[in-house]
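Novice: need coordinates for the following:
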Amino acid sequence: MTFRRPARPSWAGRNYTLLTAAAVVTNLGSHGALIAAAFAVLQSGGSGGDVGLVAAARTLPLVLFLLVGGALADRIPRHRVMVAANALNCLSQAVFAVLVLTGEARLWQMMLLSALGGTGQAFFNPAAEGMLLSTVSGEQANRAFALFRMSMNGAGIGGAALGGAMIAALGPGWVLAVDAAAFAVAGAMRAFLDVSHVPEREPGGGLLSDLREGWQEFITRPWLWSIVLQFSVVVAVVGAAESVYGPLVARDELGGAGPWGLALGAFGVGTIAGAVLMMRWKPRRLLLVGTLCVFPLALPSAALAVPVPAWALCAVMFVSGTAIEVFGVSWMATMHQEIPEEKFSRVSAYDWFGSVSMLPLATALAGPVESLVGRTAALWGCAGLVVAVTAAVLLVPDVRRMTRRPAGVKAGGAAGSADAESPVGRLG
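Specialist: Sure, this is the predicted structure:
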């Protein structure tokens, strides 16, 4: 008897499979490394403010170089940008691991290495998102995005839980070493991506001209810039709560890195549940449903402010993970539907830039704000800001009315000016 290998679905081609597998590998390492970096600072005698400085050092170059990274990824083969960025991340995490393992890590060294890692991510993120968006097509795009995110976030569950356990048993240095190895493996996989399907770019007027074209795509779409503005606040306050206040609450109230790792793992389980839901559910009002699901991101900050027991924090993180995954898949489907392929990376760069622009300031100020008003008040403030900006973005008509169109039906004009009452229009 012969067994036939099950055929892959048409939307799960070679590039999609490589992208998904590489994302799984990197997320196994990076989710634990985020926890390890915070506890490496605390282990070296640093304070909550020092944890914030190291986190800010990573996000500052991310903000500075994102736009350049997006323009570059739309100009040269995206997989080359991805591999080079992975190599930089591998090197910086390897040196970070050696310093922590030998007990020689100093605050300025950890900040410098975190900055190098952020630089790599600035070039990687727009290229990776553009590559994924250009790889997927057809009616199954929603399912493809959901499965990709489910695989990626599923790896994050294991990475966060394993990272927390390894920190408790072996210390943060070994977790950073695992992350460096993961970047090396993922970079090797991404080197085999095929970009022959991507049309050759027409000669342009240079980097500044490319950036201006990306800006025009961005600013002429109210749904795009309004949600990016919303997430500039949401990412900042959630990032401060998770990278600075979360480890401190875990240390003082929950018993250390292990419970905090489990809480982050519960968030990952929630994202898997959300992805499974989105593989079956294709909401017609893409952005309205997605935006409503941002409100639960206020719950983890509120839970840390109380603070609730570890099991309750895990439950809250699960709910917020499920909700944000509904937003994430809806957002990717909207970008795939509305943005021209040759501008994917540039528009993605403006999206990333706006979304993380306030994160360095928020993480750097997290420690001083805690000293000024107290940790509890700071966490309640984070929760309140998430609710306020999410309610505000619902006032934008395009956000409330954006609808899913059949595959192959493109938006009319640069801003997607289809008839608002048409069943195939962008608004409905």
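
Novice: can we go C-alpha only for contacts and neighbour counts from here?
Specialist: OK.

Novice: isn't there a helix covering N86?
Specialist: Yes. Counting by DSSP: H, G, I helix; E, B strand; the rest coil, N86 is part of a helix.

Novice: here's the other one to compare against:
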Amino acid sequence: MIASTGSDTSRSVLRDRRFVRLWCGTTASGLATWALPFVLGLAVLDRGLTAAGLGIVLAARTAGFLLAVPISGVLADRYSRRAVVWWAGLAAALATPFIALGLGRSIPLMTVAAAVVGAGQGACRPAFQALTAEVVDAGRRRRANAAMTLAVRVTTLVAPAGTALLAAVLDTWWLLIGTGLLWLAAAVLPPRGLPAPARTADSGRFLAEFGEGVREARRHPWFLAGLGALAAVVFTGYSATSVALPLVSRDHYGAEVVLAAALTAYTLGALAGALLVARWQPRAQGWTALAGLSLYGFAPLSLLLPAHPAAVFAAYVLAGLGIELFNVPWFTATQREVEPRLLARVSSLDFLVSYGLAPLGLAFLAPAVDAFGRQPVLAGCALVCFLAPAAAALAPGSHGFSRSERSRRGPPAT
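Specialist: Next comes the predicted model:
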């Protein structure tokens, strides 16, 4: 039975067995996703894989992810969201042993298998987002989304540490098989959601169905503005973290410890942000979320000039805190405002734009630093991170992430 939208809102989502199953499945997929690069990194250390081969395999996984996201959005709206999660997780689980088989033998085999794993990962994301809206009633979705993001942040800490500990007793082949078992758990654990919707005249025409999702997104100006701001922050701020932070850690501080500590500070800030937003619901939740997103600007700003490492750590705590102040209201508002039959397609557009721009930003930043210098590029990244959310706050509906908030406030005073 699907969770009701009425009197059960006071019940904790962590006492809802259906949500716990969904949370465990999502967590398993997150652990598998974050563990794979570290397992393959261990293979490089063991000389079972070259650095170039590692880059090719991980790039194939990213390509599979980006290709599958829009396709999954259409399929998850056309068929049962639970079925899409099942097949996506199963595909990733079955493909993972072929990565292990190709280790030290065949880079092409590993590449194809990694692309399938990435496709499974990408197919799960919009389906999980839509399935959350089916399993959890509207009054508890904010806390449910906070619990989901907490799981994501915990996996970023647990997956590397757990992989390192297991590597002491297991070889790389068995660690890879372990990630496959995690994908199998992600396929099996989530509960059933709503029945598959009735087929429409456009069913079977992928572009027409995806276009319907794009039109739905365009009906919500706050969504397009927020997505644009998120894409700008990912393109600049995330790229600064991935490219400039290692360089600054090496050149200014002479040690990699600042790099590791800053990334840990970011994760701890994100954990604090998820805990905070689970209990705090500001009246202007849209503007608060966009203000949180702008906090990412402190990350490149802290790298602009030599500063005490504590200033860098504080900046990354703020960045992590802010990203969750944005994520949870963003996901919750999308689940609330978007027409349910189109939710997976709109969510796939969200993931496609935000995740799709990340590799482009990484490719752009290093040549930009070589051409213009590190400080001007970092200053530009910080400026974009501050200004893009501020511009998004001007869009209609951005105050509360709602297209109908103007009508709820009533007519303007005369």
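
Novice: what strand or helix carries G384 of the first structure?
Specialist: G384 of the first structure is located in helix 375-393, with elements delineated by DSSP states H and E.

Novice: superposed on the second structure, what's the mean shift for that helix?
Specialist: Average distance, helix 375-393 of the first structure versus aligned residues of the second structure after superposition (mean CA distance after the TM-score superposition for the first structure): 3.3 Å.

Novice: and that helix, what does it pack against?
Specialist: Applying 3 or more CA pairs under 8 Å, 6 or more residues apart in numbering; DSSP states H and E, we find helix 375-393 of the first structure packed against helix 222-240, helix 298-305, helix 359-373.

Novice: how big is the angle separating that helix from helix 298-305?
Specialist: Counting by axes from the mean of the first three to the mean of the last three CA atoms, to 10 degrees, helix 375-393 of the first structure lies at 170 degrees to helix 298-305.

Novice: winner for burial among the helices and strands packed on helix 375-393 of the first structure?
Specialist: Of all those, helix 298-305 has the most neighbours on average by mean count of other CA atoms under 10 Å, namely a mean of 24.

Novice: looking at the helices and strands packed on helix 375-393 of the first structure, which is closest to Q140 of the first structure?
Specialist: Checking these against Q140 of the first structure by CA to CA gives helix 222-240 as the closest, at 22.9 Å.

Novice: between the closest one and helix 298-305, how many degrees?
Specialist: With the same axes, to 10 degrees defining the directions, helix 222-240 of the first structure sits at 20 degrees from helix 298-305.

Novice: the following helix or strand past helix 222-240 of the first structure against the second structure, how far on average?
Specialist: Counting by DSSP H and E, the next helix or strand C-terminal to helix 222-240 of the first structure is helix 246-249. Taken over the aligned residues, the distance from helix 246-249 of the first structure to the second structure averages 5.4 Å (mean CA distance after the TM-score superposition for the first structure).

Novice: returning to what we had before: can I get the helices and strands packed on helix 375-393 of the first structure in a markdown table including distance to G46 of the first structure?
Specialist: Formatted as a markdown table, these follow (distance: least, CA to CA, whole Å):
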| stretch | distance to G46 of the first structure |
| --- | --- |
| helix 222-240 | 17 |
| helix 298-305 | 21 |
| helix 359-373 | 11 |
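
Novice: among the ones you listed, which is nearest V51 of the first structure?
Specialist: Of all those, it is helix 359-373 that lies closest to V51 of the first structure, at 8.2 Å by CA to CA.

Novice: chain center to the closest one, what's the gap?
Specialist: How far helix 359-373 of the first structure lies from its chain's middle: 21 Å, per CA atoms, centre = their mean, to the nearest Å.

Novice: contacts for that helix?
Specialist: Here helix 359-373 of the first structure makes contact (CA atoms under 8 Å, 6 or more residues apart in numbering) with 48-50, 52-53, 55-60, 232, 235-237, 239-240, 243-245, 375, 377-378.

Novice: one more time with 7 Å, if that's ok
Specialist: Applying CA atoms under 7 Å, 6 or more residues apart in numbering, the contact partners of helix 359-373 of the first structure are 48-49, 52-53, 55-56, 59-60, 235-237, 239-240, 244, 378.

Novice: just the closest of those residues to W11 of the first structure, please.
Specialist: V235 (30.9 Å).

Novice: from E242 of the first structure, how far off is that closest one?
Specialist: 10 Å (CA to CA, to the nearest Å).

Novice: ok, back up a step: relative to helix 359-373, how tilted is the helix holding G384 of the first structure?
Specialist: Using the same axes, to 10 degrees: helix 375-393 of the first structure against helix 359-373 is 130 degrees.

Novice: sorry, back to before: so which of the helices and strands packed on helix 375-393 of the first structure comes closest to L112 of the first structure?
Specialist: Smallest distance to L112 of the first structure across these (CA to CA): 14.1 Å, for helix 359-373.

Novice: now do the helices in the stretch 151-300 of the second structure.
Specialist: Assigned by DSSP state H, counting those that start in this stretch, the stretch 151-300 of the second structure shows helices spanning 172-188, 206-218, 221-233, 239, 245-251, 257-279, 285-294, 298-302.

Novice: make a markdown table out of those and add distance to G30 of the second structure.
Specialist: Shown next, in a markdown table, are those (distance: least, CA to CA, whole Å):
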| stretch | distance to G30 of the second structure |
| --- | --- |
| helix 172-188 | 9 |
| helix 206-218 | 26 |
| helix 221-233 | 21 |
| helix 239 | 21 |
| helix 245-251 | 24 |
| helix 257-279 | 14 |
| helix 285-294 | 22 |
| helix 298-302 | 24 |
